[in-house]
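Asker: mind folding the following:
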Amino acid sequence: MNITPLVWVITIAVTIAFFVYEFFVHVRKPHEPTIGESARWSAFYIGLALLFGVGIGVVSGWTFGGEYFAGYLTEKALSIDNLFVFLIIMTGFAVPKIYQQKVLMIGIIIALILRGIFIAAGAALIENYSWVFYIFGGFLLYLAIQQARGSHESDPANGLFMRFVRRILPVTDEYHGDRLTVRKDGRRWVTPLFLTIIAIGFIDLVFALDSIPAIYGLTSEAYIVFTANAFALMGLRQLYFLIGGLLERLVYLAQGLAVILAFIGVKLVLHALHVNELPFINGGQHVEWAPEIPIWFSLLFIGATITVATVASLIKTRGDRRAETAHLGAPDAE
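Answerer: Okay, here's the model as predicted:
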């Protein structure tokens, strides 16, 4: 792709404009979004992301269009997983629903900034060091194992990092509206809302480490990496309120993401072998037998994995509810 600096500037400016609009129109006044509001805006942002992908395919070719859609699907799935952790954090800090929008918005902005930094760093590494694909691939395989074991078992709101933060910052026991700090007895205190944002920012860092190597396994175009991430994060706040109840029913989401991360990890290792320059592997020569997985197969595999994980999750939770209802309705054994 031939992306000029002007296109980059326009893309970043439009992205910032969307988030500024979100803050001043929807988030600035504390309220809990309705299902209708969340559904309309979620549909708008998803439609916009799909339209952008079609635009890339028409202008730059469907190879790049396919890379964008594969990246967008992967990042959207990882973002939904991110929402699950946000839900755990919100519950752990007992954040009132009318203030959750502000926390989510700040968390999403932090995520975009962190991912932008990692995108730039990843692009520079890939441009200069082909062996970085080995590191990315191995890292994703490790993350896939961790994900399959269950990445949400611990409580991020009361983990080691947050206990350390509580020791160094004076924290009030109660919320003070949507304020992050208050002055009491001549001293500045932080509110639980401030701690919630710190916890979400820390989780954003962890998820940025997941998502950027994953999408670089699908495309080496920094522009596609950035736009796929930006569109995956747009509308995430509305999606949180739209599928809040559904999140707890996606019991196989972690396993589905583990399969996707493992697939991309293997794809990266195969690509690293294909472009190998390390002297202790095949004498520094490219490994010709290492296949390059085509983007159409990656897109199909990722889409099928997300679909199977979602359907299987809903079938299991529905069966569990029926079994629980039948058990509660059954007469006690004498």
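
Asker: all contacts plus neighbour counts: C-alpha atoms, from now on.
Answerer: Will do.

Asker: give the contact list for the residue nearest to the spatial centre of the chain.
Answerer: The residue lying closest to the centre of the chain (Cα atoms, centre = their mean) is Ser79, at 2.6 Å. Contact partners of Ser79, counting by Cα atoms under 8 Å, 6 or more residues apart in numbering, are 232-233, 236.

Asker: now, which of the residues you listed sits nearest Thr307?
Answerer: Nearest to Thr307 among the contacts of Ser79 is Ala232, at 17.3 Å by Cα to Cα.

Asker: tell me which element the residue nearest to the centre of the chain is part of?
Answerer: In this assignment (DSSP states H and E), Ser79 forms part of helix 62-92.

Asker: that older thread, narrow the contacts of Ser79 to those in helices?
Answerer: Assigned to helices by DSSP state H, the following of the contacts of Ser79 qualify: 232-233, 236.

Asker: want to put them side by side, so please do this one too:
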Amino acid sequence: MDAPWWVWLATIVGIAVILVVDLAIVDRPWSKKREPKEFSLKEASWWSAFYIALAIVFGIGIWYFAGWEKAGEYFAGYVTEKSLSVDNLFVFYLILTSFAVPKKYQHEVLLVGIMLALVMRGVFIAVGAQAVNAWSEVFYLFGAFLIYTAIKIVRDNVAGSEEEETNYTDSFAVRMLRKVWPVTDSYHGPRLTVKLDGRRHITPMFMVIVAVGVTDLIFAVDSIPAIFGLTQDAYLVFTANAFALLGLRVLYFLLAGLMDRLAYISWGLAAIMVFIGIKMLLHALHENGVDVPEVGTSLSLGVILGVMTITVIASVVKSRSDMRKLQARAGDITPRE
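Answerer: Predicted coordinates:
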């Protein structure tokens, strides 16, 4: 899909408008209190559905103007990137909790995190597109990297939750900052630095932004090879990533109440990464003259949707089972009258 410059421009302007609307919805600049809106689970569900509907409408537009093959690549990329974005939000939640970020400042951290994710993924898309066009063997590297990442996810889940083992307040980047600058003990509003006793200090808010930025970098490294395994069209890669990231602040409200109910999402992502990794290796072999079958767009989309559906259903079943066990235990220890 060789999108002309004006299509790129119109798309970027449209996404910018949606971001402005998102800012208006969450930050409510007209509010006298100047505090971000707190969404109920129901409101967050409706707004999340709205952003997903926008992505679907955009995909239908691609199907109308460019055909099913390109639309299928876009939808496969969107589902994969949305899944990775949800996993990204889980880590954001853990970072905000680890640093005990006051609730009224969490929205600003999320906004910075999402903007950093857009910028970093944009840079990686530009670099990845050039690498793919110049050197087909890069698919060997991408495929091997995705399979390695999947193995690491599985290993971490078998050994114990990766998030529980990670201390975000003592990460390498945070430790380096503490060695260079003094850090205040408490937050000073949303400020990143503050001058105390004639010396410039950084605040915990600055540390949080650094931790979020490092997380964005890691997820960008994971996500870009994954989507290039589904489509090499830079326009589709960009739009799939952009629509996956839109509305994440609203989605955060929804996931904050569901963190313990999606226990198997990492397993689903690992399975998808293995599938895409194998697809990329087969594509690289095919490009180098080896007679191997290639995985089509329809099969890719079907596998990705199927894996995520199974993951969500299995997570819900486990959540309900755990709830029943807790209720049963509570009933066993209830004193008899």
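
Asker: follow-up on the earlier one: quick one: the ones in helices among the contacts of Ser79 of structure 1 as a markdown table, columns for distance to Gly36 of structure 1 and neighbour count too.
Answerer: Listed next are these as a markdown table, based on distance: Cα to Cα, whole Å; neighbours: other Cα atoms under 10 Å:
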| residue | distance to Gly36 of structure 1 | neighbour count |
| --- | --- | --- |
| Ala232 | 20 | 24 |
| Leu233 | 20 | 23 |
| Leu236 | 15 | 24 |
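
Asker: Throw the residues you listed into JSON lines and include distance to Tyr21 of structure 1, thanks.
Answerer: JSON lines is the format used below for these (distance: Cα to Cα, whole Å):
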{"residue": "Ala232", "distance to Tyr21 of structure 1": "17"}
{"residue": "Leu233", "distance to Tyr21 of structure 1": "14"}
{"residue": "Leu236", "distance to Tyr21 of structure 1": "14"}
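
Asker: just those now: which is nearest Met105 of structure 1?
Answerer: Nearest member of these to Met105 of structure 1, counting by Cα to Cα, is Leu236, at 8.8 Å.

Asker: give the contact list for the residue mapped onto that closest one from structure 2.
Answerer: Matched by TM-score structural alignment, Leu236 of structure 1 corresponds to Leu248 in structure 2. Residues in contact with Leu248 of structure 2 (Cα under 8 Å, 6+ apart) are 85, 89, 114.

Asker: that older thread, quick one: the helix holding Ser79 of structure 1 aligns where in structure 2?
Answerer: Mapping helix 62-92 of structure 1 onto structure 2 (TM-score structural alignment) gives residues 68-98.

Asker: same thing with stretch 303-312 of structure 1?
Answerer: On structure 2, the counterpart of stretch 303-312 of structure 1 by TM-score structural alignment is residues 305-314.

Asker: with structure 2 superposed, average distance for whichever helix or strand Gln100 of structure 1 is part of?
Answerer: Here Gln100 of structure 1 sits within helix 97-128, counting by DSSP H and E. Here helix 97-128 of structure 1, set against structure 2 after superposition, deviates by a mean of 0.5 Å using mean Cα distance after the TM-score superposition for structure 1.

Asker: buried stuff in that helix?
Answerer: By neighbour count on 16 or more other Cα atoms under 10 Å, the buried set for helix 97-128 of structure 1 is 99-116, 118-119, 122-123.

Asker: before we move on, what about stretch 231-243 of structure 2?
Answerer: Residues of stretch 231-243 of structure 2 classed as buried by neighbour count (16+ other Cα under 10 Å): 231-243.

Asker: and those residues, which is closest to Leu196 of structure 2?
Answerer: Distance to Leu196 of structure 2 across those (Cα to Cα) is lowest for Ala242, with 40.3 Å.

Asker: ok so that closest one is a helix residue?
Answerer: Yes. Read with DSSP: H, G, I helix; E, B strand; the rest coil, Ala242 of structure 2 is one of the residues of a helix.

Asker: burial count for Tyr129 of structure 1?
Answerer: Neighbour count of Tyr129 of structure 1, defined by other Cα atoms under 10 Å: 11.

Asker: kindly report the same for His31 of structure 1.
Answerer: For His31 of structure 1, using other Cα under 10 Å, the count is 15.
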